[in-house]
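In: Sequence plus predicted model, see below.
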Amino acid sequence: MSSAEQDTGKVENVSEAAAANGADSTQPTEPVNASAIIHDGQGRYLLHLRDANKPWIWESGCWSLLGGGREPQDRTPLDTVRRELREEAGLTLPCLEPYAVEHVTGADGTRVPIQLFSGRWNGDPTRLSLTEGVMLAWVRPEKFPYMTMLPSTRTLPERHAAEHPAPADESAQAAGAKSMEAPAGTVLNVVGVHLYLERDGQVLLGLRHHDSAYAGGSWHVLAGHCEAEAATACLVREAFEEAGLVIDPADVDLVHTVHMRDQPTSPPRIQLYFRARHWVGTPALREPDKCVAWQWWSAKDLPEPIVRYTRAAIEGIQAGRVYTELGWER
């Protein structure tokens, strides 16, 4: 099926959708569903993780586009997609442009057209009022192949990205560099986000692949680097991508910060450790090229070898400290 395939809880099957639309059930001519390709103009796309274990919805457990089925009060597909964005995510976009019409094929062979719209937005998805599905996240196209997505769904934002490349001309780069210019003497710090999960006095650690570019063969908490996103959004994204864990950003607390420098010539790093009070799922090896095992370890008897700053952070958390410095000359 094509990507605009939407929640069959709203449209029981495509034949009924066609009939409800007033068309011949074998050849519906007007779109009965509408979806939105939402991007930030800088190469990121807003994706919706749909509920798992619900066989009555299409793309259950997969990343998809926001949108849904046409309802009687919707005069046009544009009305449908605007209503769906409000209902699913509390999102209102003033400018939505028609992008393409795709078709889905039902079990009985009926093909139903789906209207796709494109719109631009650059807000924080963790602040939206999500009422359906699990989460919303900004994702770059190079991440799509490593996510649970239907191939036909993945094709659409990939095609849009190819048709609308992120600004790369010299004038745009110069303007961006000027706006991002830091005061004289400032050194930019890399921000890392780390997931601290504790269960009955044990913490979750992953064994890094021996060929990993960083800390190969060592134990480490689930972690990642912030992109152009909030730290909690990064945490939620990395937890799902690396281990299949679903975490609500409202259920995390910042419990420790490590300000460090590995070498005098290395960029300084700020390592944020967030404790999740609740999560859904069992740790899975979603990126086996990076992590080969997940295991719970006693916080008082950590394994070796372990990443130095992770040991320092866990010991600090256990002692009730909120801050650690490593690698700085005093």
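Out: Looks like it came in fine. Residues are numbered from 1 along each chain as shown.

In: Every contact and neighbour count from this point should use C-alpha atoms.
Out: Fine.

In: Quick one: the helices in the stretch 151-300 of the chain, in order.
Out: 151-163, 170-180, 231-243 (DSSP state H, counting those that start in this stretch).

In: Pasting the second one now:
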Amino acid sequence: MAVSHSEIRDVLFRYLEHYRYPPEANQLIRLVRALDEGHDVTSCTEYRIGHVTIGGIAVDRDLRVLLVRHTEPERWLTPSGPLDPRDVSLVGASLRELERQTGIRARDITSSPDEQSAPFDIDVRSVPATNDVPEHVRFDFRYAHWVDEADVRPLIGDSARLSWLPAEELHPCGLKSKLSAVGVG
């Protein structure tokens, strides 16, 4: 059973109840409207309104965050990607995406949010157009997962694509302060 629009709505409203970053709240109104109007925000081909993606952020005992080197655009990003029709929860989807991009399995996680938790961040990002995909918006629901870095054995072939960065060096808008709110950094 896929992640439902009602779960996304419930999690979104739990997040907004505890929201500490009012300038971004206005950007999330677009997602609230899309859900109210019945748009399929779980489809990665919903470009007019935007779509929900999921992020799994690995944090180690030294308060470092695992980043993945992407080629398009070429930069270090936190692991995230589209929802899968087989995902049954947003937290579960974040674990799947973390494993897909880093090889970190659920059993490597020492502490994770429960299924009812709101994410520590919902990143609203404009994605530039490519040859076959128009410019669109992603609403990236990000969950933090604590790992014992010494136990992590990435499954992907090229581990040079992965790098641990101290939380205090994170540059994405507000990510450092949002992680601080959940005890990182």
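Out: Great, that's in hand. All figures in this text were calculated on a predicted structure; none of them were measured in a lab.

In: Need the TM-score from the superposition.
Out: TM-score for the superposed chains, counting by TM-score structural alignment, normalised by the length of structure 2: 0.53, backed by 129 aligned residues with a Cα RMSD of 3.7 Å.

In: Where is the longest strand in structure 2?
Out: strand 136-147 (DSSP state E).

In: Please give the element, helix or strand, for P98 of structure 1.
Out: Mapping P98 of structure 1 onto the secondary structure by DSSP states H and E places it in strand 96-105.

In: how about that strand, aligned to which bit of structure 2?
Out: Per TM-score structural alignment, strand 96-105 of structure 1 has no counterpart in structure 2.

In: before we move on, the earlier item: now, of the helices of the stretch 151-300 of structure 1, which is deepest in the fold?
Out: helix 231-243 (a mean of 22; mean count of other Cα atoms under 10 Å).

In: any idea which residue sits dead centre in structure 2?
Out: G55 (1.9 Å; Cα atoms, centre = their mean).

In: Show me which positions of the strand holding P98 of structure 1 end up buried.
Out: 96, 101-105 (16 or more other Cα atoms under 10 Å).

In: Same check on stretch 60-79 of structure 2?
Out: Neighbour-count burial for stretch 60-79 of structure 2 [16+ other Cα under 10 Å]: 60, 63-69, 76-79.

In: hmm, which two among those residues are most spread apart?
Out: Greatest spatial distance among the buried residues of stretch 60-79 of structure 2 (Cα to Cα): L63 and R69, at 19.3 Å.

In: wouldn't the residue nearest to the centre of structure 2 be in contact with D140 here?
Out: Yes - with contact defined as Cα atoms under 8 Å, G55 of structure 2 counts as touching D140 (6.3 Å).

In: I'd like the buried residues of strand 96-105 of structure 1 as a markdown table, with distance to M180 of structure 1 appended.
Out: Listed next are these as a markdown table, based on distance: Cα to Cα, whole Å:
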| residue | distance to M180 of structure 1 |
| --- | --- |
| L96 | 29 |
| V101 | 39 |
| E102 | 40 |
| H103 | 43 |
| V104 | 44 |
| T105 | 48 |
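
In: Tell me the one among these nearest to A175 of structure 1.
Out: L96 (26.9 Å).

In: where's R48 of structure 2 relative to S89 of structure 2, distance?
Out: Separation of R48 of structure 2 from S89 of structure 2 (Cα to Cα, to the nearest Å): 24 Å.

In: before we move on, what about A144 of structure 2?
Out: A144 of structure 2 is 15 Å from S89 of structure 2, by Cα to Cα.

In: more neighbours, the two?
Out: Using other Cα atoms under 10 Å, the more surrounded residue of A144 of structure 2 and S89 is A144, with 23 against 18.

In: which non-adjacent residue is nearest that one?
Out: I57 (4.7 Å; Cα to Cα, 6 or more residues apart in numbering).

In: Taking helix 90-102 as reference, get the angle to the longest strand of structure 2.
Out: Comparing the axes of strand 136-147 of structure 2 and helix 90-102 via axes from the mean of the first three to the mean of the last three Cα atoms, to 10 degrees yields an angle of 90 degrees.

In: Next, the mean deviation of strand 136-147 of structure 2 compared to structure 1.
Out: Overlaying structure 1 shows strand 136-147 of structure 2 at a mean distance of 1.6 Å from the equivalent residues (mean Cα distance after the TM-score superposition for structure 1).

In: Does anything pack onto that strand? Which helices or strands?
Out: strand 51-59, helix 90-102, strand 109-111, strand 121-127 (3 or more Cα pairs under 8 Å, 6 or more residues apart in numbering; DSSP states H and E).

In: closest to P22 of structure 2 out of these?
Out: Taking Cα to Cα, strand 121-127 is the member of these nearest to P22 of structure 2, at 12.4 Å.

In: mean offset of that closest one relative to structure 1 (after superposition)
Out: Mean deviation for strand 121-127 of structure 2: 1.9 Å (mean Cα distance after the TM-score superposition for structure 1).

In: how distant is that strand from the center of its chain?
Out: 9 Å (Cα atoms, centre = their mean, to the nearest Å).

In: So which residues make contact with it?
Out: 15, 24, 27-28, 135-143, 175, 178 (Cα atoms under 8 Å, 6 or more residues apart in numbering).

In: how about that strand: buried residues?
Out: In strand 121-127 of structure 2, counting by 16+ other Cα under 10 Å, buried: 121-124.

In: can you list those in JSON lines and add distance to S6 of structure 2?
Out: Below are these laid out as JSON lines (distance: Cα to Cα, whole Å):
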{"residue": "D121", "distance to S6 of structure 2": "19"}
{"residue": "I122", "distance to S6 of structure 2": "17"}
{"residue": "D123", "distance to S6 of structure 2": "19"}
{"residue": "V124", "distance to S6 of structure 2": "19"}
